[in-house]
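Engineer: Give me coordinates for this.
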Amino acid sequence: MRIKAIRTIGMTAALLATLTACGGRGEEAGSVGQGDCKGQQTTGITDTSIKLGGSYPLSGPASAYAEIPKGAKAYFDYINAEQGGIDGRKVEYLVRDDGYQPPKTVEEVRRLVEQDQVFAVFQTLGTATSSAVWDYLNQRKVPQIFVATGANKFGADPAKNPWTIGWQPSYHTEATAYAQYVKKLKADATVSVLYQNDDFGKDLLNTFTAGIAGSGVKVIAEQSYEVTDPTVDAQVRNLANSKADVFLNFSTPKFALQALAADVRNIDWNPKHVLAQVSNTSTNMKPVGFQNVQGVVSAAFLKDPGDPRWTADNGMQTFKTKVAQYSPGADTGNGHLMTGWAMAESFHKTMAAAKCPTREGLRDAMRSIDNVAVDLMLPGVSMKTTATDGFPLEAIGMMTFTGDHWTVSDEVISTAGK
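Structural biologist: Got it, this is the predicted structure:
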């Protein structure tokens, strides 16, 4: 899916630089920048089209996430064909491969903004990668909407970074749920932690540690890894020596799978395994053998496509039917694919609520989402934001792997306002 850069020279390059520098307030946008919206940015949007761009790890150590843009594209193809797009504007969705490398993210996002002239960057995936471009996008006043990471910083200060917003429950919400779970599981539990050595892993670890403060639960072993490491087998062996009651696996899919497999091989250690939400799709766990991951615990805010509980669910039926139609061969049992679909629907509803079909209109709409539900979210989970609350989703449910799918509890843990 890599697309070679288009090189422009001479007068063409100079003209392009001039257009992008002025924010795209041109007459070519038709009526989208007229009336009360006059003078606002209309780059990438016309009366009949809207151009979005995203940067994802289609290759490299986090390539399991390549299913996310595939799910988003299936959704956009569906609404383009059957609903005329978003308010009559068909979505053009450009996807770039950054390999989960921040310098590459900078390169690809600049191409999307300055060469492709997208209306908005609909998703950059990863904490470090998204962090590498958010200053640039805020300076350019380009919406960076529904960043695919739960890092707390993307919702903590809306006034400082008004053009950037996350989507999934923050790592603060997720780790708070794990802390509550472990305290209920065993009042004096000992805990070992494997975590990615970046904001993703540290957010989860630090929030979990804060969540157990004052209780009898203690973290007795910690091991980190780098995304460039070939394996985490050594780290898991070290954690096994702690004989902790609980193993927190705060890893992205490649390393989470390695840690699950290593845990199975350590027959002298049988901890309660808690898996980070970003890696808990059934597809990721299948190679370890479903018989080996029974009882693993994780968190969720979306329905599991493999759970029979949702077989007759309208949202799940639409997702599976339309993906089969617009992305033949795609695995509708893959949770990452389904996440991409849900993210795209979230964008659809947010953009449709914008008072102006402009970048400023989208910015304001993503800061005023009022309890908007998306079909694939768990009951009791919906999106809500304000000018001072930049966390769209602040509720999560705990679930346990049973048979060949996740079984979610009816209780939803909320950190809204916290």
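
Engineer: rest of the way, CA atoms for contacts and neighbours
Structural biologist: Will do.

Engineer: where along the chain do the strands fall?
Structural biologist: Per DSSP state E, the chain carries strands over the ranges 49-56, 90-97, 120-124, 144-147, 164-166, 190-196, 218-225, 246-250, 272-275, 297-300, 395-402, 405-414.

Engineer: who's in contact with the longest one?
Structural biologist: The set of residues external to strand 405-414 that reach it, using C-alpha atoms under 8 Å, 6 or more residues apart in numbering, is 173, 177, 282, 300, 304, 306-307, 380-381, 394-401.

Engineer: got the strands of the chain as CSV, with distance to Leu112 columns?
Structural biologist: Listed next are the strands of the chain as CSV, based on distance: least, C-alpha to C-alpha, whole Å:
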stretch, distance to Leu112
strand 49-56, 6
strand 90-97, 8
strand 120-124, 8
strand 144-147, 12
strand 164-166, 16
strand 190-196, 29
strand 218-225, 31
strand 246-250, 31
strand 272-275, 34
strand 297-300, 32
strand 395-402, 33
strand 405-414, 36
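
Engineer: Could you also give me the structure for this next sequence, so I can compare it with the first?
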Amino acid sequence: MSVRRIILFGVALALLAQPALAQKQYGPGTSDTEIKVGQTIAYSGPASAYGVLGKVEAAYFKWLNDTKGGINGRKVTFISRDDGYSPPKAVENVRSLVEGDEVALIFGVLGTPLNMAIRPYLNKQGVPQLFPAAGSSALNDPAHFPWTMGWQPILRDEAKFYAKNLLAHNPKPKIAVLYQNDDFGKDLLNGLKEGLGEDADKMIVSAQNFQSTDPTIDSQMVILQNSGADSLFLFTYAKQAAQAITKMYDLNWKPETYLHLGAASVGATFRPAGLDKSKGIMTAGFMKDVTDPRWANDPDVKTWTEWMKTNMPGTDINDSLTVAGYSVAQTLEQVLRQCGDNLTRENIMKQAANLRDFHLGLLLPDSRINTSPTDYRVVTYMQLQRFNGANWNDVK
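Structural biologist: Just a heads-up that it's a prediction; the model follows:
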């Protein structure tokens, strides 16, 4: 009898435990029907060209809700607010989103200075800061800031990638650098110096900076040309990149030019500057150029093209920012799908740090995403590309 009682007792305990094991777990901003996602981004101000990221992401989540019922049966409520590319405004927006709207996470914030401004608050509050549109290495520091994870290639890695390419065919270059005077620009400049090695200070004959709010960078470009440099690095966003390209043309200055990948947009940079004026500029490509004929029959590009026609009519598909916004939104979708019915903030970060051999259709074919609790880098594969006046050619 004692053995029988023990068995029955064990069965009873197992039955009692089953509902607990199947119980759904929710944190702020999540429920049986909803996942709240917050964003602050520049729809106005000096970086307003990048506001298209937020518009594409909003369209993607709406499409998910309308066609697929959201993610795991939950609709995504996407709350995106304008910060004018102002760090204080970004902090204000984020506090409102977390404390007022009670979002589950903050997603896709533009710019290194803004992300650095909101990072302390979000890590103190234990709120995921996922996939910012910024490449600072400081946004990939899980040991000290476990709630913050970047998306695009790290700025320092990008700059070292350019340095390696330049030194491979020009061992003694004379380098000019135009950089934004903030964490974003300085991170790229420091990465360039690391990539150039011990002779970096001799190779860099002139480095000129600017503020994001400066109306023009013409005077800096004249100084850089007068330095005698044969190589130029543009560590800028789209507005200043377009100005620099225009000024180079006016000065008839034709240095070997490398442009920060975040500004290497046909729609946001090259078209305003002039497509012919932009010929020859190089960047670290990591996404398919959807306007390039070589991808014309690519299934993922075809799917994206149809999606854009239906969900973003009238938007310039030459603007690579549309591809980025679509791909970043897909990455967040994958993370939230992996969460299943455990939508606590802790599990959202856990799943973000456990992406395994994940492939996004609009990244270059050899790109695979693998994250871990100790390595938050998401997109790491880069291919040097040169603009030919219409689209990009790989540089072998």
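
Engineer: picking that back up, list buried members of the contacts of strand 405-414 of structure 1 by neighbour count.
Structural biologist: 173, 177, 282, 300, 304, 306-307, 381, 394-401 (16 or more other C-alpha atoms under 10 Å).

Engineer: Kindly provide the distance from the counterpart of Gly325 of structure 2 in structure 1 to Leu137 of structure 1.
Structural biologist: Counting by TM-score structural alignment, Gly325 of structure 2 corresponds to Gly340 in structure 1. Computed with C-alpha to C-alpha, to the nearest Å, the distance linking Gly340 of structure 1 and Leu137 of structure 1 is 22 Å.

Engineer: Then Thr42 of structure 1?
Structural biologist: For Thr42 of structure 1, the distance to Leu137 of structure 1 - C-alpha to C-alpha - is 15 Å.

Engineer: which one of these two has more residues nearby?
Structural biologist: Per other C-alpha atoms under 10 Å, whichever of Thr42 of structure 1 and Leu137 has more neighbours is Thr42, with 29 against 20.

Engineer: Which residue in structure 2 aligns with the more buried one?
Structural biologist: Match for Thr42 of structure 1 (TM-score structural alignment): Gly27.

Engineer: which residues touch the closest residue to that match other than its chain neighbours?
Structural biologist: Leaving aside its sequence neighbours, Gly27 of structure 2 sits nearest to Thr344 (C-alpha to C-alpha, 6 or more residues apart in numbering; 4.2 Å). Applying C-alpha under 8 Å, 6+ apart to Thr344 of structure 2 gives the contacts 25-28, 30, 104.

Engineer: Which one, of the strands of structure 1, ends up nearest to Lys286 of structure 1?
Structural biologist: strand 405-414 (10.0 Å; C-alpha to C-alpha).

Engineer: ok, now how distant is the residue nearest the centre of structure 1 from Thr127 of structure 1?
Structural biologist: With distances taken as C-alpha atoms, centre = their mean, the residue of structure 1 nearest its centroid is Ala148 (2.7 Å). According to C-alpha to C-alpha, Ala148 of structure 1 stands 8 Å off from Thr127 of structure 1.

Engineer: could you check the distance from the counterpart of Ala138 of structure 2 in structure 1 over to Asn138 of structure 1?
Structural biologist: Mapped onto structure 1 by TM-score structural alignment, Ala138 of structure 2 lines up with Lys153. If you measure Lys153 of structure 1 against Asn138 of structure 1 using C-alpha to C-alpha, the figure is 14 Å.

Engineer: With Thr228 of structure 1 instead?
Structural biologist: Relative to Asn138 of structure 1, and taking C-alpha to C-alpha, Thr228 of structure 1 is found at 29 Å.

Engineer: When the two are compared, which one has more neighbours?
Structural biologist: Set Thr228 of structure 1 next to Asn138 and count neighbours by other C-alpha under 10 Å: Asn138 wins out with 16 against 8.

Engineer: buried set for stretch 353-368 of structure 2?
Structural biologist: For stretch 353-368 of structure 2, by 16+ other C-alpha under 10 Å, it's 353-355, 359-364, 367-368.
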